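[1] got a predicted structure plus its sequence, pasted below:
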Amino acid sequence: MQCPCNPQKDYTDCCQKAHNDILSVKTAEALMRSRYSAFVLANIKYLQKSHHSTTRPNKREKRKIEAWTKSVNWLKLEILNSTKETATDTEGTVEFKAFYIENGQMGVIHENSNFSKENGHWVYANGEHSS
């Protein structure tokens, strides 16, 4: 199967590694890509694990996210910019666009996301949506 984050790669050689072992994720962009793939695959357990403990969705929000991610047809991910892309960094940002179809209409999530390390691995902290 092609990896949702990059159709040029196989899932087993890309995001599956992160989904199986979050400690294998070395950069903020790699975490962003693995989170996009988790949305496509409705891997809510990984989305929770890769979310900062202070901003992690509660059980009700988690159920809503799972229902929504299963209701849309994910099309593609575009990484527009990323900062602090070395394994020694402890925080970074990724600007991305995630395209999807919902109820016959194309939608896009355009966000500047903030990432940091917590408990020795990268996590999503928060993001600011752009139009």
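    Alright, I've got the coordinates.
[2] from here on, just use CA atoms for contacts and neighbour counts.
    Fine.
[3] going by contacts, tell me the helices and strands next to whatever helix or strand Ile109 lives in.
    Element membership for Ile109, per DSSP states H and E: strand 105-118. Here strand 105-118 touches strand 91-102, strand 121-129, going by 3 or more Cα pairs under 8 Å, 6 or more residues apart in numbering; DSSP states H and E.
[4] looking at those, spot the one closest to Leu23.
    strand 121-129 (5.5 Å; Cα to Cα).
[5] thinking again about what came up before, nearest to His19, out of the helices and strands packed on strand 105-118?
    strand 121-129 (12.5 Å).
[6] and that closest one with strand 91-102, angle?
    With axes from the mean of the first three to the mean of the last three Cα atoms, to 10 degrees applied, the angle from strand 121-129 to strand 91-102 works out at 60 degrees.
[7] before we go on, here's another structure to hold up against the first:
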Amino acid sequence: MSLSCPCNASTPYASCCQPLHEGQAVAGSAEALMRSRYSAYALGLRDYLLVSWHPDTRPDTLDLDDTPGLRWLGLDVKRHEDGGDGSAVVEFVARHRIGGGKANRLHEVSRFARVDGRWLYVDGEFK
């Protein structure tokens, strides 16, 4: 049985975000990159998160939340707007839970830029 992808439970990880995480593929859209970044957070892939971040806004280090019992529950993409000029916006809601607590929502509007043929995360604003 194949592992399902954190960004879309109905899709196998091996045919969704895994090729991006392993550097075997390049995200074809800002939405695909955002989905792969959500999956990277869910899987604890710090290096992928840093390499997919625009160098102008990328932090020097990234501490992932290692709260015991933290579990990412799902992703809902609300909109994806390609600016046609190498920029894009993706609005999404990511849900997570800590232990047996209630689910929390992280609602963000993220900006992306295409640099040398690759989409990169620039920054985001929480709603």
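    Now that the structure is in, tell me what you want to look at. These numbers were taken from a predicted model, which means no experiment stands behind them.
[8] still on that earlier bit, quick one: the strand holding Ile109 of the first structure to strand 121-129, angle?
    Angle of strand 105-118 of the first structure versus strand 121-129, following the same axes, to 10 degrees, is 140 degrees.
[9] find the centremost residue of the first structure, please.
    Central residue of the first structure (Cα atoms, centre = their mean): Arg35, 2.2 Å from the mean position.
[10] what residue in the second structure is paired with it?
    For Arg35 of the first structure, the aligned position in the second structure is Arg37, judged by TM-score structural alignment.
[11] now the helices and strands packed on strand 105-118 of the first structure as TSV including distance to Lys76 of the first structure and mean neighbour count?
    Formatted as TSV, those follow (distance: least, Cα to Cα, whole Å; neighbours: other Cα atoms under 10 Å):
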stretch	distance to Lys76 of the first structure	mean neighbour count
strand 91-102	5	19
strand 121-129	17	20
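[12] since we're on Ala25 of the second structure, how many residues are nearby?
    By other Cα atoms under 10 Å, the residues close to Ala25 of the second structure number 11.
[13] swap that for Arg111 of the second structure, sorry
    Count around Arg111 of the second structure with other Cα under 10 Å applied: 19.
[14] could you do the one 4 residues further on as well?
    The number of residues packed around Val115 of the second structure, counting by other Cα under 10 Å, is 11.
[15] and what of Thr67 of the second structure?
    9.
[16] any idea which helix or strand carries the nearest residue to Arg35 of the first structure once chain neighbours are set aside?
    Distance criterion Cα to Cα, 6 or more residues apart in numbering; nearest residue to Arg35 of the first structure, sequence neighbours excluded, is Leu47 at 6.2 Å. Secondary structure from DSSP H and E places Leu47 of the first structure in helix 44-49.
[17] cool, thanks, talk later.
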